[in-house]
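Asks: Structure for the following, please:
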Amino acid sequence: MLGAVDLPQALVERLLDRWPVARLATLGREGPHQVPVVFARSGALLWLPVDGKPKGSAELARVRHVRSESRVSLLLDHYEEDWRCLWWLRVVGAARVVEPAGERGDAELEAAVAALRAKYPQYLSVAVLREPATLIRVEPVRVRSWCAGEEALARALVLLEARP
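Replies: Model (predicted):
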């Protein structure tokens, strides 16, 4: 039996491309803040939309926090009762708020929106960019991972194959 190890790079890339949800950690005046987010990878960057779904306030805490502190962390993970199948992947990055203000022709932004629509079919009917349009762009600085062993690697592959 293989002991605890890092996830192989090829699996890290597949998880970043296909895993449906991550937890975004930011830091604000009131302390640490975590929230589940959807995201898509486009090139070397990760993109988090602030979309048209109803929200509780005009500007989300994650947006306020990124404006004042660019260091963020994204955590992808899998838990189940069989602890041999556990794994996590953490991306520490430099984030910035992108507000394209209705501009078209920005290739980087268009690629990000296309990646979000490809990963989340819901964005074919829900606006990816609400008014005012806002995305959080994360440039990974460090990627760390862990898995419990062979069973975790196999389970991650099974879960990825089950994704549309």
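Asks: going forward, measure contacts and count neighbours with C-alpha atoms only.
Replies: Noted.
Asks: what about the strands in this protein?
Replies: Here the chain has its strands, by DSSP state E, at 22-28, 31-37, 40-42, 45-50, 71-78, 87-98, 134-147.
Asks: So which of the ones you listed is nearest A115?
Replies: With CA to CA as the measure, strand 40-42 is the member of these nearest A115 (5.9 Å).
Asks: And the contacts of stretch 62-75?
Replies: With contact meaning CA atoms under 8 Å, 6 or more residues apart in numbering, stretch 62-75 is reached by 22-28, 33, 88-97, 136.
Asks: repeat that for 6 Å
Replies: 22-28, 89-95 (CA atoms under 6 Å, 6 or more residues apart in numbering).
Asks: about what we covered before: present the strands of the chain as JSON lines; the columns should include distance to L109 and mean neighbour count.
Replies: As requested, the strands of the chain are exported to JSON lines (distance: least, CA to CA, whole Å; neighbours: other CA atoms under 10 Å):
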{"stretch": "strand 22-28", "distance to L109": "20", "mean neighbour count": "20"}
{"stretch": "strand 31-37", "distance to L109": "18", "mean neighbour count": "13"}
{"stretch": "strand 40-42", "distance to L109": "9", "mean neighbour count": "22"}
{"stretch": "strand 45-50", "distance to L109": "9", "mean neighbour count": "22"}
{"stretch": "strand 71-78", "distance to L109": "20", "mean neighbour count": "20"}
{"stretch": "strand 87-98", "distance to L109": "9", "mean neighbour count": "20"}
{"stretch": "strand 134-147", "distance to L109": "9", "mean neighbour count": "18"}
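Asks: One more, please, to line up against the first structure:
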Amino acid sequence: MPKMTGDEARRRFAGERAVTLATTDGAGCPHLVPVTFALSGDAVVFAVDHKPKRSQRLKRLANIAADPSVCLLADFYDEDWERLWWTRADGTARVLPPPAESAESASYAELLVAKYSRQYGDRPPQGPVVEITVERWTGWRAA
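Replies: Now for the predicted structure:
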């Protein structure tokens, strides 16, 4: 089973539109949620945006405060199993203030708007921004 190089894993990851974020709470219970994202070097960023949510007190943000170690997964499934692959980014997350309160967050929000111009063009993310410093890119492909 072919492993990917870190560069190939990063390249495939970058090409995805959404990935799955894995966090854990203070008791070590896992929590998975899909997120849209952008890359800035070896940092993955996402923001709390206008998509409907049950609450603005998001578990992913509380979990990052409790344990900043996170994992992001991009995967591709096909009935032709020779085409299967997955790639993972392991890193440390930090929650930044909303773009209106931080130049760093504003620059990350601009990256998100550039990637998701149709979705964010007239409604850029206004909530907290999460920056994940990726410490390891890994992956696997069937062929």
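Asks: quick one: TM-score?
Replies: Aligned and superposed, the two chains score 0.88 in TM-score terms (TM-score structural alignment, normalised by the length of the second structure); 141 aligned residues with a CA RMSD of 1.8 Å.
Asks: re earlier: quick one, which of the strands of the first structure is nearest to A127 of the first structure?
Replies: Comparing the strands of the first structure against A127 of the first structure with CA to CA, the closest turns out to be strand 45-50 (9.7 Å).
Asks: Select the longest helix from the second structure.
Replies: Secondary structure assigned by DSSP state H gives helix 103-115 as the longest helix of the second structure.
Asks: quick one: buried residues of that one?
Replies: Using 16 or more other CA atoms under 10 Å as the test for burial, helix 103-115 of the second structure gives 105-106, 108-113, 115.
Asks: Between the residues you listed, which sits nearest D78 of the second structure?
Replies: K115 (24.9 Å).
Asks: I'd like the distance between the counterpart of the closest one in the first structure and D51 of the first structure.
Replies: Matched by TM-score structural alignment, K115 of the second structure corresponds to K119 in the first structure. From K119 of the first structure across to D51 of the first structure, the span is 15 Å (CA to CA, to the nearest Å).
Asks: dump the residue contacts of L32 of the second structure.
Replies: By CA under 6 Å, 6+ apart, the contact list for L32 of the second structure reads 21-22.
Asks: Looking at the first structure, name the residue matched to it.
Replies: Here L32 of the second structure is matched to Q34 in the first structure, going by TM-score structural alignment.
Asks: Just want the most central residue of the second structure.
Replies: What sits nearest the mean C-alpha location of the second structure, by CA atoms, centre = their mean, is F37, with 4.9 Å.
Asks: D67 of the second structure maps to what in the first structure?
Replies: Per TM-score structural alignment, D67 of the second structure is aligned with E69.
Asks: Report the separation between H50 of the second structure and A22 of the second structure.
Replies: 21 Å.
Asks: go on, E8 of the second structure?
Replies: Per CA to CA, E8 of the second structure is found 21 Å from A22 of the second structure.
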